[in-house]
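K.L.:
Let me see the structure of the following:
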Amino acid sequence: MRAGRLVAMVLLLQSRGRMTAEQLSAELEVSVRTVYRDVEALNGAGVPVYGDAGHGGGFRLLDGYRTQLTGLQAEEAESLFLSGAPGAAAGLGLDRVLAVAQLKLEAALPAPLRGRAGRVRERFHLDAPGWYREQDAPPHLAVVADAVWQQRRLRMRYRRWAAPQEVVRQVEPYGLVLKSGVWYLVAGVVGAAGAAAPEGAAGAVRTYRVSQVLDVQAEGGCFERPAGFDLAAHWEAYLAEYDARRLRLHAVLRLRQELVARLPDLVDAAVVRAVAESAAGAAAGDADAEGSGADGWVTVTVPVESVALAVPMVLAWGADAEVLGPPELRQAMVLAVRNLAERYS
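P.N.:
Predicted coordinates:
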């Protein structure tokens, strides 16, 4: 741990020039006293770190001194792909590795490019979680991530929605996906005989929310990833299939146009897309027809999971929405509004 910190200090001084003890303390996340001890250790090892006293002083390397410790190790190079998502790197246990890798890269750059890299870091930041949601912090993420890197099978106890809720699964972890601040594991299910699940490629690959993993152990040996498996392509196909399986009912609604403009902040993307397509179709038709938007309202068809889940969604839109069909959803809305009126009367 200390050796890595000493390397990081040298790289900081090489790439940024003179730095005060307080600045080094903040960058390395240690006390100022530890910074002074580390400087003494570097001097003892022959690294020419000098301290300038007074206003504008600080520590610096002897002019012309450059370390040769700028070569990236394998895990440092891999961590650079997460440089735009520091929260994700921390969740995977790569935050310190990423910091050192970035320092090595910065120290190896010529001075003009080093300045440009610094400006990019100062001006752009990626915040993965969606609004109104905290970053997912699964307790077993580091173990799962290590198994993904090492291609080791996992035996995990998992909590799911269907009964029985707690199940034990042996899986081959193919990759991790961070979706709106939530971590998901894409893995191949392993059969009782130790072979991949026999129900075909689509059935063999499953998606698990990592925060629902109750307990997990990595097993010995390595597995072979399926030839040509594309994590990004698989995830896109999974999302499309998930929406088709989840949104099985279609509701016909009249919406005030002011509400349509606010929908991206209120509902998921599948509903927003359906509203936009329906509204565009109505606008392309007869401008005077009912539901075309000429009267400030538009008639749309949107996918919903069920009547029970559609009722609170539409209720949240208040008087800016009216259910036209199907009849069971309209009747459920009538009952819900009647119950609300009785509650508040």
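
K.L.:
CA only for contacts and neighbour counts going forward, please
P.N.:
OK.

K.L.:
Not counting its neighbours along the chain, what's nearest Ser31?
P.N.:
Ser25 (5.6 Å; CA to CA, 6 or more residues apart in numbering).

K.L.:
Which elements pack onto the helix or strand hosting that neighbour?
P.N.:
Element membership for Ser25, per DSSP states H and E: helix 21-28. Here helix 21-28 touches helix 2-16, helix 32-44, going by 3 or more CA pairs under 8 Å, 6 or more residues apart in numbering; DSSP states H and E.

K.L.:
on that earlier part again, burial of the residue nearest to Ser31, as a residue count?
P.N.:
18 (other CA atoms under 10 Å).

K.L.:
Spit out the contact partners of it.
P.N.:
31-32, 34-35 (CA atoms under 8 Å, 6 or more residues apart in numbering).

K.L.:
Could I get the buried residue list for the helix holding Ser25?
P.N.:
21, 24-25, 28 (16 or more other CA atoms under 10 Å).

K.L.:
Quick one: work out the angle between that helix and helix 32-44.
P.N.:
Helix 21-28 runs at 90 degrees relative to helix 32-44, counting by axes from the mean of the first three to the mean of the last three CA atoms, to 10 degrees.

K.L.:
Proceed likewise with the subsequent sequence, for comparison:
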Amino acid sequence: MKSSRLMQVLLLLQSRGRMTADELAAELEVSPRTIYRDIDSLSAAGIPVYADRGPAGGYQLVDGYRTRLTGLTSGEAQSLFLAGLPGPAADLGLKEFAAAAQLKLLAALPTELRDKAEQIRQRFHLDTPSWFRGDEPTEHLATIADAVWEQRRVRMTYRRWGDDTVEREVDPYGLVLKAGTWYFVGSGRTYRVSRVLALEAMDDVFDRPADFDLARYWAEWSEQFEARMYGERITVRMTRQGLDKTQYLLSGHQARVIREAAPQPGEEFGFPTESTRHAVADLLKFGADVEVLAPAELRRELMGVVEAMRDVYNGAKLPAWFR
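P.N.:
Below you'll find the predicted structure:
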């Protein structure tokens, strides 16, 4: 642990220049006293580090000194693609590795490129979760990630849609982070990590298919999943304002289907939905900018909801089903 921290102190000084003991301590989450001891250890090892006194002082390396010890460890190399994603890196147990890898890369760059890299880090931030969503439980994510890397079969208890549970043995091929939600792909199926109730990595090692491409699989699966989810069609017509609002009020797949159909204001078209129940919630978002033409039962249900809302705002007694 100490040798790793000493390397981090050295790389921080090399990549950022002069730093105070308090700044180093905050960066490495240790006490300033620990930094004092680390600086003494570096000096004793022949590293040309010196201190400037005074309010603007701090520790820095002799001009021109650069360490060659910037080789990435296995864990740091695994974390490179997450270097700009602190949340997912922490989920996978790679937060410290990602920080160390990023620091080593900065230290290895020439000064002019290092300055540009630091500017990018300060000016661009990727926030993966969707709006208005809490964190999902991912207690088994690190174990799944290890199993993916080591190609070990897992045994799990999984809660499917509808709340029934199944016991499965799965060969995990890869992990996917979609809008803040983790999924893993295995044995030709896709599983949501938050629905894993219990999991253990087995001793069995599986052979990952040589032709399996995770990105291609996910793109194809996502398209098929959305097509299945929004497989029903209802007949509606919309005003121009309603058509303009579809990209903001509906899912990406629904908006794309409507955009490809290219309906004109007042023209009948097939509105994609999961079910009549889901359609009510979607259509109410548009207010009077949409009219349902079929099926008749959905039209009646919407009329009932609108009448109940009118009763609410008129102060009339609510129907029993509304309470």
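
K.L.:
re the thing from before, tell me the counterpart of the residue nearest to Ser31 of the first structure in the second structure.
P.N.:
Matched to the second structure by TM-score structural alignment, Ser25 of the first structure sits across from Ala25.

K.L.:
Ok, Leu249 of the first structure next?
P.N.:
Under TM-score structural alignment, Leu249 of the first structure pairs with Glu232 in the second structure.

K.L.:
which residues of the second structure fall in helices?
P.N.:
2-16, 21-28, 32-44, 74-79, 86-91, 95-108, 111-123, 141-150, 214-229, 240-249, 252-261, 276-284, 296-314 (DSSP state H).

K.L.:
ranking these by burial, who's on top?
P.N.:
helix 95-108 (a mean of 21; mean count of other CA atoms under 10 Å).

K.L.:
what's the average distance of that helix to the first structure?
P.N.:
Average distance, helix 95-108 of the second structure versus aligned residues of the first structure after superposition (mean CA distance after the TM-score superposition for the first structure): 1.1 Å.

K.L.:
Alignment lookup: Met313 of the first structure to the second structure.
P.N.:
That one, Met313 of the first structure, aligns with Asp282 by TM-score structural alignment.

K.L.:
quick revisit: how big is the angle separating the helix holding Ser25 of the first structure from helix 2-16?
P.N.:
Using the same axes, to 10 degrees, helix 21-28 of the first structure lies at 120 degrees relative to helix 2-16.

K.L.:
Check the mean deviation of helix 21-28 of the first structure from the second structure.
P.N.:
Helix 21-28 of the first structure sits 2.1 Å off on average (mean CA distance after the TM-score superposition for the first structure).

K.L.:
I'd like the distance from that helix to the chain centre, please.
P.N.:
How far helix 21-28 of the first structure lies from its chain's middle: 29 Å, per CA atoms, centre = their mean, to the nearest Å.

K.L.:
How much space separates Ala45 of the second structure from Ser15 of the second structure?
P.N.:
Distance, Ala45 of the second structure to Ser15 of the second structure, by CA to CA, to the nearest Å: 20 Å.

K.L.:
again, but for Pro88 of the second structure
P.N.:
25 Å.

K.L.:
likewise Met309 of the second structure?
P.N.:
Taking CA to CA, one finds Met309 of the second structure at 62 Å from Ser15 of the second structure.

K.L.:
What of Met229 of the second structure?
P.N.:
Where Ser15 of the second structure is concerned, Met229 of the second structure sits at a distance of 50 Å (CA to CA).

K.L.:
hang on, the earlier thing: distance to Gly51 of the first structure added to the contacts of Ser25 of the first structure, as CSV?
P.N.:
Output for the contacts of Ser25 of the first structure, formatted as CSV (distance: CA to CA, whole Å):
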residue, distance to Gly51 of the first structure
Ser31, 17
Val32, 14
Thr34, 15
Val35, 12
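
K.L.:
Of the residues you listed, just say which sits nearest to Val275 of the first structure.
P.N.:
For the contacts of Ser25 of the first structure, the residue nearest Val275 of the first structure by CA to CA is Ser31; the value is 55.4 Å.

K.L.:
Compute the number of surrounding residues for the closest one.
P.N.:
Ser31 of the first structure has 13 nearby residues by other CA under 10 Å.

K.L.:
got the contact list for the top strand by length along the first structure?
P.N.:
Secondary structure of the first structure read by DSSP state E shows that its longest strand is strand 166-179. With contacts defined as CA under 8 Å, 6+ apart, strand 166-179 of the first structure is touched by 88, 128-129, 144-145, 147-148, 151-160, 183-191, 223, 225, 231.

K.L.:
what's the distance between it and the middle of its chain?
P.N.:
On CA atoms, centre = their mean, the centre of strand 166-179 of the first structure falls 16 Å from the chain's centre.

K.L.:
try stretch 3-10 of the first structure
P.N.:
30 Å.
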